[in-house]
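> Below are the sequence and a predicted model for it; my questions follow.
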Amino acid sequence: INRHAVETGFLIATGTVVLHYFAGFGGGPKSIVPGLAGVQTIAANHSLNLDPLEDRPDPRVRIGVLGGNPVAEDIADAAGMVRVDLCVNTVLNRQGEICGLHAGALDAAHLAACAQAAALYTVSLDAQADLVIASAGTARNFLQSHKALFNAWQAMRPGGKILFLAPCPEGLGGSNFAEWLKLGNPESVIRHLRSHAEINGQTALSTLAKGPSTVMVTGMPPELVRDIRAVPAGTFQEGLDHCLAELRAGGTARPAIRPMPSASHTVPLPWDGPKAYHGAINTAPNTGE
């Protein structure tokens, strides 16, 4: 942990709370780890995203879940070793405006902000869709667009398709994200992450798992789209026609379609239902049952 933060006479942790795809939520203790942590500490924490026994993501690592999530619990444990005198966390609405401000002790302020963020951004679905049409809005690059793709994945049935609209005028983003993608498949990324854990590697793992289900309408060159294992489409209609043809070939002639025009700000509940979100507020362990 940064020496200045440890030795200061009064430490204030600030941040905005959003749902995070493997840390559960942002804000709160994440201001300490990874916010003020050294590279080795951050890498050790991110490595907990992987199942310790199998080459796969750890199923306990969930968006919007703190209790039982090994990444979130490690962050909380590490932050507990640092004296935080005041935590100030905000929650933003879909227009990026402050709609909530929570201040006080680190855990209390953070959990209050988590409760508001979960209420604001999560949605319950009556069924998963055959085809999800998702927009990343004005995200400047793919790394910023990834959360929209992740959320769309939550709304798609196994074997379904995602038509992903992500302009990405600045390309992939990230200093070495492209190198992680060139590993080509989730299994290779997992093996590399075991010894070289970092955030862009975690995002590459998530991306390469979702790419084969994705048709992407974007300003990125087609070769970059193929690097994320997705199918490039020049127009919305071309992408839609491709998705419908793939679904028909798989036996789905009249697909259920779900639009997600603000996919970056819409988090479908995990398909095992709201029970999995119980840990988001009171940190009760998530057993995955």
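Cool, the structure landed. Residues are numbered from 1 along each chain as shown.
> all contacts plus neighbour counts: C-alpha atoms, from now on.
Will do.
> Return the set of buried residues in the longest strand along the chain.
The longest strand of the chain (DSSP state E) is strand 156-165. Residues of strand 156-165 classed as buried by neighbour count (16 or more other CA atoms under 10 Å): 156-157, 160-165.
> take the one below as the second:
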Amino acid sequence: MNPSTKIRKIDLPFGNGVIELKIPEKNLSELILPSEPKSREDESSIVKKALLDPIGSCRLSELVNPESRIAIIVSDITRPTPSAKLLPPLLEELRLGGVRDDNITIVFALGLHRKQTEEECRKLIGDKIFENFRCIQHDRERCRHLGETSFGTPVEIFEEVLDADLIVGTGTVEFHYYAGYGGGGKCILPGVSSERAVLSFHSFYSKLFEGDPLSGRVNSPARQNIEEAAKIAGLGFILNAVIDSKKRIVAAVSGDFIKAHRKGAEYVDTMYKVPVEPADAVIASCGGFPKDINLYQATKALENAVAAVKTGGSIVLAAECPEGLGNKVYECWSRECKSPDEAVERFRENFEFGGHKSAIVGKAAKEFRLYMVSKLSEEECRNTFFTPVGTVQEALEIILAENPEARIHVMPDGGRTLPVRKEP
């Protein structure tokens, strides 16, 4: 690199730390950043205001009585939901309605994810709440059948949730590759559903993943399926957060699980949809832990980055992945599918939960050159259709060796930011 070249230093989140990228300013096309609020309103105040002004519902304290049994669904360790900040105001609102603490059960929604350790549970909701309330983890083997959605997905919900008089869902509204957005009724399906229900829910993705992107669409088929299931299950109230790149709560919504969620989606769009002109390459961080806890989660940043790159260009994904690929089926497909074409074709013919991640990366690998900076082994990277590189700097040097004039976008929060191609 020419000593006289002006260099821009950019910190990229990586796990719980950061890695530094030094990029020539002449090659930096755009630093794709969200439009986050500049003011720093107290997070607790934001949550309390949301609970005081629910959308499409009366206040939570007016929905309960002293005998009400409450199930509060919270996110698991793979999600950035600030449950420890959401729960105290939520519990106070329930107490205002007369609900006793011993009638409240906090349920960790696992979907098909692994069980959590006690330490992880405590970290998510705080020691005080963990010690003073009944806290349990979703068990997909203990679900009751309630019917089916119009999509044919069985509605089978964790019995401890169904035994409550009122189901309260918490979560984070953010872009989701399949459901359009996280949050809302997603705490029910797939959150606390049976394995059969979750697999049925995901099976439709094989019919949709090669079409237009679903992320950022409030009317995606998956979202419709989710909301039908949540209605059948009786989801009575939600409290959802919108968080910034520092994982601070910048907005919150409460109330009806559809109407409040839509308002949350509006906040997300304003902050995180970024119009871009496709560049020659994109260097994207997932945004750090937990979005890069494993490759299963990290692929969401890859999908977001796709819209910002010209066909045939390069995508560099910076994802720590301390827990590896994060899914046994994904690991199996990665060993067995010898090419991107094989992964995509296999997924077209045979949906298998976890295999969809292999197909997603395979689809991207057919259109772009994929590089990975992670703690995965070289073999794991290559099996998942990435070229392993030691650092983002090394990846940049490879790109510039091929095209010294390459225009490169950088996405420090690729798991949350959604580039949208500018209209010609």
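Looks like it arrived, so ask away. Remember, it's a predicted structure, so these values are computed and weren't measured experimentally.
> Let me see the TM-score of these two.
After superposition, the two chains reach a TM-score (TM-score structural alignment, normalised by the length of the first structure) of 0.80; 260 aligned residues with a CA RMSD of 2.3 Å.
> could you say what helices and strands the longest strand of the first structure packs with?
strand 129-135, helix 142-155, strand 214-217, helix 236-249 (3 or more CA pairs under 8 Å, 6 or more residues apart in numbering; DSSP states H and E).
> mind checking which of those is nearest F10 of the first structure?
helix 142-155 (33.3 Å; CA to CA).
> For that closest one, which outside residues touch it?
The contact list for helix 142-155 of the first structure (CA atoms under 8 Å, 6 or more residues apart in numbering) reads 21, 125, 128-129, 132-136, 139, 162, 164, 166, 168, 171-174, 203, 206-207, 210, 258, 260, 262-271.
> Give me the mean distance between that helix and the second structure.
Mean deviation of helix 142-155 of the first structure from its aligned counterpart in the second structure after superposition (mean CA distance after the TM-score superposition for the first structure): 1.9 Å.
> What span of the second structure is that helix aligned with?
Mapped onto the second structure using TM-score structural alignment, helix 142-155 of the first structure spans residues 295-308.
> next one: stretch 92-107 of the first structure
The aligned range for stretch 92-107 of the first structure is 243-258, by TM-score structural alignment.
> from the chain's centre, how far out does the matching stretch sit?
Distance of stretch 243-258 of the second structure from the chain centroid (CA atoms, centre = their mean, to the nearest Å) equals 13 Å.
> Which residue ranges of the stretch 51-200 of the first structure form helices?
For the stretch 51-200 of the first structure, the helices defined by DSSP state H, counting those that start in this stretch occupy 70-79, 106-121, 142-155, 177-181, 186-193, 199-210.
> which bit of the second structure covers the first one?
Looking back up the chat, that one is helix 70-79 of the first structure. Using TM-score structural alignment, helix 70-79 of the first structure pairs with 221-230 in the second structure.
> how much does the matching stretch stray from the first structure?
Comparing stretch 221-230 of the second structure with its match in the first structure after superposition yields a mean distance of 1.8 Å (mean CA distance after the TM-score superposition for the first structure).
> Tell me which residue lies nearest the centroid of the second structure.
Centroid-nearest residue in the second structure: H176, 5.6 Å away (criterion: CA atoms, centre = their mean).
> distance of that residue from I167 of the second structure?
According to CA to CA, to the nearest Å, H176 of the second structure and I167 of the second structure sit 23 Å apart.
> Repeat that for Q297 of the second structure.
Taken as CA to CA, the span from Q297 of the second structure to I167 of the second structure is 27 Å.
> Check K231 of the second structure too.
Using CA to CA, K231 of the second structure is found at 11 Å from I167 of the second structure.
> More neighbours: those two, which one.
Each of K231 of the second structure and I167 had its neighbours counted (other CA atoms under 10 Å), and the higher figure belongs to I167 (21 against 15).
> What does the more buried one correspond to in the first structure?
The alignment partner of I167 of the second structure in the first structure, by TM-score structural alignment, is L11.
> residues contacting its match?
Counting by CA under 8 Å, 6+ apart, L11 of the first structure has contacts 5, 83-86.
> In ChimeraX, select just the buried ones from these.
Buried residues among the contacts of L11 of the first structure (16+ other CA under 10 Å), as a ChimeraX selection:
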select :5,83,84,86
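> of the contacts of L11 of the first structure, which stay in contact in the second structure?
Under the criterion both residues aligned by TM-score structural alignment, their matches' CA atoms under 8 Å, these that remain in contact after alignment to the second structure are 5, 83-86.
> Just the closest of those to G38 of the first structure, please.
Using CA to CA, those come closest to G38 of the first structure at A5, 12.2 Å.
> What strand or helix carries that closest one?
Element membership for A5 of the first structure (DSSP states H and E) is helix 3-7.
> Off-centre distance for that helix?
The chain centroid and the centroid of helix 3-7 of the first structure are separated by 30 Å under CA atoms, centre = their mean.
> right, and the helix or strand after it?
Next helix or strand after helix 3-7 of the first structure toward the C-terminus (DSSP H and E): strand 12-16.
> For that next one, give me the average deviation versus the second structure.
Strand 12-16 of the first structure, aligned to the second structure and superposed, deviates on average by 1.5 Å (mean CA distance after the TM-score superposition for the first structure).
> Give me the neighbour count for A197 of the second structure.
25.
> Please say which position in the first structure it maps to.
In the first structure, A197 of the second structure lands on T41 (TM-score structural alignment).
> How many neighbouring residues does C135 of the second structure have?
18.
> pretty sure it is touching R122, no?
No. With contact defined as CA atoms under 8 Å, C135 of the second structure does not count as touching R122 (9.8 Å).
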